[in-house]
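Chemist: Let me see the structure of the following:
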Amino acid sequence: MSLHRLASGVLLPGFHGTTAPDWLLKRVADGLGGVVLFGRNVVAGTAEETDAQVTALNAQLRGARADVVIGIDEEGGDVTRLDYGRGSEVPGNHALGAAGDLGLTREVAASIGSRLAACGVSLNLAPSADLVLTLDDPVIGVRSFGSDPVAAGAHVAAFVEGMQAVGVAACAKHFPGHGASTVDSHAALPVLPRSAAELAAVEFVPFRAAVQAGVRSVMTGHLVVPEWGPEPATLNPRALRVLREDLGFTGAVITDGLDMKAVGGDLAEGSVRALVAGVDALCLGGEPLDDDGLRWLVDSIVAAVESGVLPRERLEEAARRTAALGTPPSSVDGHDPSLGLKAARAALEVRGDLRVSGAPVVLDLAVEASIAVGDVPWGLGPYLSELVPGTTVLPPSSSADEVAAVASGRTVVVVTREAHRHAWARDLVSALVKIGLDLVHVETGVPGPDLGTTARVDTHGGSRVCLRAAAERIAAAGT
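Modeler: Okay, here's the model as predicted:
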């Protein structure tokens, strides 16, 4: 195989549009490793309309080459691509962890995988094997199964088993574990406040579980472990040796987006360094490259081989492992669109005295979502309005006095996403408590401290089904 085809074979770029451009189809035919689909590649519509469009898009790609890798971030919950326009039909990891039913986690993963397989996707960049180790983490949160390494590891393994049982490769991410970071690696380079021994005892537990479950790929995080040197794991040979030798992983190692700020510098240089370190597939999805950009990357990798910086054998190994993720999945009849709401209901946790007087007043305190989540619909107002006629939905800019004036004796439902990380939202809830309103706090992120409300509902996620489940519970508490 030519060097240029080998170099193309390790690239997994993103692209613009809901159909494949001609230049991309030619690249696929000439050996491009694959693509990663994002929300920008999916039309907003019903599930049937979305899935039909994605299926047609993937048929274009597989028409150019049958074994092209087609990847997607379909974690479920807050991070969804197929349901980007309406919110996920399944709860995310934290909700599944809260439900505490490994069989349910396996079923949800198999349902997601069956839907992806029917659409022609061969690789799902999920599950997140990260742990919740600090409430100040800005990017993982409810994408994690929880804080307990053993319990989270069991759910990671169940998710991997469910996904791969229907023929879609799973990907445990973000090695060595993002949960202790207080920095979003999309924006800057996190240095983990963890020793190598701490990582081995805690963060590695879910990754070991994934490896033992036969996970076919692992994604590296752009995370610095001081004992391993100054390079983030994606560019760090020592990190990759730990993954291979200590954890025993033999599948494909995929980078997190190489265009993220945490890697920085020249994209071609970062690509070569990742390959030299031991990575197999290069994810390039955040800022899509055009044909000239891909040509530049391929030429840069080829030049690295010709100069002796990157051994040809290393590139051949990487291309071989990447190609193994492109096996077209067989369409299986395992997708259950009703399963997600069942799981979301099981995940709900209610504290305090949940009683609703009259038609409630809803205040959705929307905050900017992380880049990984994107602009997915969020908020309880539409769901509660549907279930309880007369519900009033206030703008998030409403002051405490304005809320009190509208409430006039009715129950106020204030909805947050990790209020503990947003002082303005926390302060507003506290002000409403001081006024003495009948107040229900619905938290859709990782549960933080109690803010003193009459009742508290933790959904463990902001997906469509988590919000629907919360609305059902609140509507049923009407007096």
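Chemist: Please make it C-alpha for all contacts and neighbour counts, starting now.
Modeler: Noted.
Chemist: What segments of the stretch 301-450 of the chain are strands?
Modeler: Ranges of strands in the stretch 301-450 of the chain, per DSSP state E, counting those that start in this stretch, are 349-352, 361-364, 392-394, 412-416, 439-443.
Chemist: Make TSV from those strands and add distance to Gly103 to it.
Modeler: Below are these laid out as TSV (distance: least, Cα to Cα, whole Å):
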stretch	distance to Gly103
strand 349-352	20
strand 361-364	33
strand 392-394	37
strand 412-416	30
strand 439-443	26
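Chemist: One more, please, to line up against the first structure:
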Amino acid sequence: MRWRRAAAISAAVVVGLGMLSSPAVAVDAPATRASVPRAPSAADGGGIDARAAQLVERMSTAEQAASVVMGHIPTTDPTALASYMQQGFGGFILMGANVPEDGDVTAVTEALVTAAEPLPLVAIDQEGGIVSRLGADTYPASTSLKTQPVAATSAAFAARAALVARSGIDVNFGTVADVPADSASFIFGRALGADPQSAAERVAAATTAQEPVVASTLKHFPGHGAAPGDSHHAIPSTTETLDEWRATDAVPFAAGVDAGASLLMFGHLAYTAVDAAPASLSPAWHEIARDELGFDGVIVTDDLGMLSSSGVPAYADPVANAVTALAAGSDLLLMIAGSTPDTAGQIAAGITAAVEAGTVPEDRLVDAATRVMALRLQHTAATAEWTLCPECEPVG
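Modeler: So this is what the prediction gives:
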């Protein structure tokens, strides 16, 4: 019963959060999904990966294409959400418009997963503090954690992970690994550290705390710190060299990868000494993530709608952006800003056409779909009871 131990570890941490001066997450309510280990054990013989490959092999190209899209529609209506997910998307991201007035998103998350098996991924940006979708998250966030002992980051993100999982959400886009040295940077208040080493320590702690319960995400690779500007409205750029990056901005990402992060989110950032294109569309940066950092999980784009909002004509078409990102090496294509109920389906259709035309190699789509499917399988299990587990070994 490894998943029960994982849930209990987080619950045990949450119960002991008196030092945080925040209310503890209730641990006796049923979760809508089980908390499961992020990767198969050695005894499992890689069974999840093999099962994922089998499922993807049975899919049509169109089904594979839909499975690598994470879409969004701004509603809390269960019927509309269930209908939307019947298109076969691999995931859905919850935004503010998906959170009911009472803050309880369980009906929303249940509606999202009724139409598919294995269950699609349900994600959220729950950094805490400045970026927080769940009102019940009153735990310390980056604004204070960057100046507190590393143990405070571990405790806060353990509590945050329990809250996220208890809401029926299994992916948290919540760990900001950027290193903004300039306090005027828009990302400064969201970063866990203002220098590479302190950021790395807290990023690793946040990752380790979340991974037994939810799939954690490092963002925004290769790092906002060196590239001034807000990628929601432009393409921030820097002339920082690859060697300079390795010694600075790369450090927290490497720490998070080593700590076992399940996802790596690529930012729309141009490191022009490496590639003139934004990292999210750059084969070079995808190779660096895989080969240098050794990241073997799911690479997800930042919201592709942000590229369209940049005002750069070359990035005006979200379908073309998605096809380029997939070809470059991204596995999961996130689309929010400017999307309609049809946009995610159009992206899936565009990917299908690109594969059939040979613009995107078929094995690239298969690889992406298999990585996403493996993560989905890790989260498809019976419901877990969020209770203390007396027979489990102590936390730490």
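Chemist: Could you get me the TM-score between them?
Modeler: Aligned and superposed, the two chains score 0.77 in TM-score terms (TM-score structural alignment, normalised by the length of the second structure); 321 aligned residues with a Cα RMSD of 1.9 Å.
Chemist: hmm, back to that, with mean neighbour count as added columns, please give the strands of the stretch 301-450 of the first structure in CSV.
Modeler: Formatted as CSV, the strands of the stretch 301-450 of the first structure follow (neighbours: other Cα atoms under 10 Å):
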stretch, mean neighbour count
strand 349-352, 15
strand 361-364, 24
strand 392-394, 18
strand 412-416, 26
strand 439-443, 25
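Chemist: Identify whichever of those strands lies nearest to Phe159 of the first structure.
Modeler: Evaluated with Cα to Cα, these place strand 349-352 nearest to Phe159 of the first structure, the distance being 22.2 Å.
Chemist: The second structure: matching residues for that closest one?
Modeler: Strand 349-352 of the first structure lines up with nothing in the second structure when matched by TM-score structural alignment.
Chemist: Tell me which of the strands of the stretch 301-450 of the first structure lies nearest to Arg473 of the first structure.
Modeler: Closest among those, using Cα to Cα: strand 349-352, at 9.1 Å.
Chemist: by contact count, what packs against that closest one?
Modeler: strand 455-458 (3 or more Cα pairs under 8 Å, 6 or more residues apart in numbering; DSSP states H and E).
Chemist: what helices or strands is the strand it packs on leaning on?
Modeler: strand 349-352, strand 439-443.
Chemist: Dump the ones you listed into CSV; add distance to His335 of the first structure as well.
Modeler: Listed next are these as CSV, based on distance: least, Cα to Cα, whole Å:
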stretch, distance to His335 of the first structure
strand 349-352, 27
strand 439-443, 29
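Chemist: Quick one, which of the ones you listed gets closest to Ala109 of the first structure.
Modeler: Ala109 of the first structure sits nearest to strand 349-352 of all those, at 22.2 Å, using Cα to Cα.
Chemist: ok, the aligned partner of Gly286 of the first structure in the second structure - how many residues close by?
Modeler: Following TM-score structural alignment, the counterpart assigned to Gly286 of the first structure within the second structure is Ala337. Counted with other Cα atoms under 10 Å, the neighbours of Ala337 of the second structure add up to 17.
Chemist: what sits against the nearest residue to Ala337 of the second structure once chain neighbours are set aside?
Modeler: Closest residue in space to Ala337 of the second structure, ignoring its immediate chain neighbours: Gly305 at 4.5 Å, by Cα to Cα, 6 or more residues apart in numbering. Taking Cα atoms under 8 Å, 6 or more residues apart in numbering, we find Gly305 of the second structure in contact with 318, 335-339.
Chemist: Filter those by whether they're kept in the first structure.
Modeler: Retained in the first structure by both residues aligned by TM-score structural alignment, their matches' Cα atoms under 8 Å are the following of the contacts of Gly305 of the second structure: 318, 335-338.
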